[in-house]
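S.K.: Just a sequence and a predicted model for now, questions to come.
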Amino acid sequence: MRLTDYQIQAIRQLARQVAGSQSRVRVFGSRLDDAARGGDLDLMLELPEPVDNPALMAAQMSAQVSRIMHGRKVDVLLCAPNLMRLPIHDMAFKEGELL
């Protein structure tokens, strides 16, 4: 995984701030390939409770993580009981790694 220990800890902390203490964050996509270069960061926030404003939550998480990643593009996917589950969720669960 192409993230530093500092970045991993910061992402975990931001997930708790933005999505609550019961949230979990999973990395998926190109950042898992140690041989690759560049690329955006794909994250999935797993939430045990329904989300009132998913677009705002995803945008807040993306912006804050982008800052610690020196402006790198960050895509945030949410998984919550009240949100539709799409094939990308299945891919993130299958291939992703929990932080």
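M.R.: Sure thing, it's come through. Numbering: from 1, shown residues only.
S.K.: from here on, contacts and neighbour counts on C-alpha atoms
M.R.: Will do.
S.K.: Just give me the neighbour total for Met57.
M.R.: The number of residues packed near Met57 is 18, by other C-alpha atoms under 10 Å.
S.K.: Tell me which residue lies nearest the centroid of this protein.
M.R.: Taking C-alpha atoms, centre = their mean, the centroid of the chain lies closest to Leu43, which sits 2.2 Å from it.
S.K.: take a look at this one as well, against the first:
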Amino acid sequence: MRLSAQSQAIIHQAVLQRFGDRAQVRLFGSRLDDTVKGGDIDLHIRLLEGVDNPRWEASLLSAQLQRKLDGRKVDVRVLDASHPTLPVDLVALSEGVLLT
């Protein structure tokens, strides 16, 4: 996994502040491959409860993390209990690594 312990801590804290301690955050995509360089940070946030606008929440978290991670591009997908599961969710849930 190509994500420093410091970056993981920043992500974990931001998710905790925005969604609380019941949110699960996974890293997925190219950052899981240690043989590749570069690439954005793909995050999947799974919530047990619903939120009014998961896309908006994902955008806010993405912007916050990009500022805290020195401008690195961060893509965020929020899956909550009240919206349908998409193919990207299935990939993230099956291949992603849970950040703690």
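M.R.: Structure received. Predicted model only: the values in this text are computed from it and were never measured.
S.K.: Lys73 is in contact with the residue nearest to the centre of the first structure, correct?
M.R.: No: at 11.0 Å, Leu43 of the first structure and Lys73 do not qualify as touching, with contact defined as C-alpha atoms under 8 Å.
S.K.: ok, Ala81 of the second structure - how many residues close by?
M.R.: Counted with other C-alpha under 10 Å, the neighbours of Ala81 of the second structure add up to 12.
S.K.: Would you mind listing the residues in contact with it?
M.R.: 47-50 (C-alpha atoms under 8 Å, 6 or more residues apart in numbering).
S.K.: which element is whatever residue of the second structure lines up with the residue nearest to the centre of the first structure on?
M.R.: Using TM-score structural alignment, the equivalent of Leu43 of the first structure in the second structure is Leu43. Element membership for Leu43 of the second structure, per DSSP states H and E: strand 41-46.
S.K.: mean shift of the helix or strand just after that strand relative to the first structure?
M.R.: The helix or strand immediately downstream of strand 41-46 of the second structure is helix 54-68, counting by DSSP H and E. On superposition with the first structure, the mean distance recorded for helix 54-68 of the second structure (mean C-alpha distance after the TM-score superposition for the first structure) is 1.3 Å.
S.K.: residues of the helix or strand hosting Arg12 of the first structure that come out buried?
M.R.: Element membership for Arg12 of the first structure, per DSSP H and E: helix 5-19. Buried residues in helix 5-19 of the first structure, counted by 16 or more other C-alpha atoms under 10 Å: 10-12, 14-16, 18-19.
S.K.: can you check stretch 18-37 of the second structure too?
M.R.: In stretch 18-37 of the second structure, counting by 16+ other C-alpha under 10 Å, buried: 19, 23-32.
S.K.: I'd like these written out as TSV, with secondary structure and distance to His83 of the second structure added.
M.R.: Formatted as TSV, these follow (DSSP: H, G, I helix; E, B strand; the rest coil; distance: C-alpha to C-alpha, whole Å):
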residue	secondary structure	distance to His83 of the second structure
Phe19	helix	16
Ala23	coil	15
Gln24	strand	16
Val25	strand	17
Arg26	strand	18
Leu27	strand	21
Phe28	strand	20
Gly29	coil	22
Ser30	helix	26
Arg31	helix	26
Leu32	helix	27
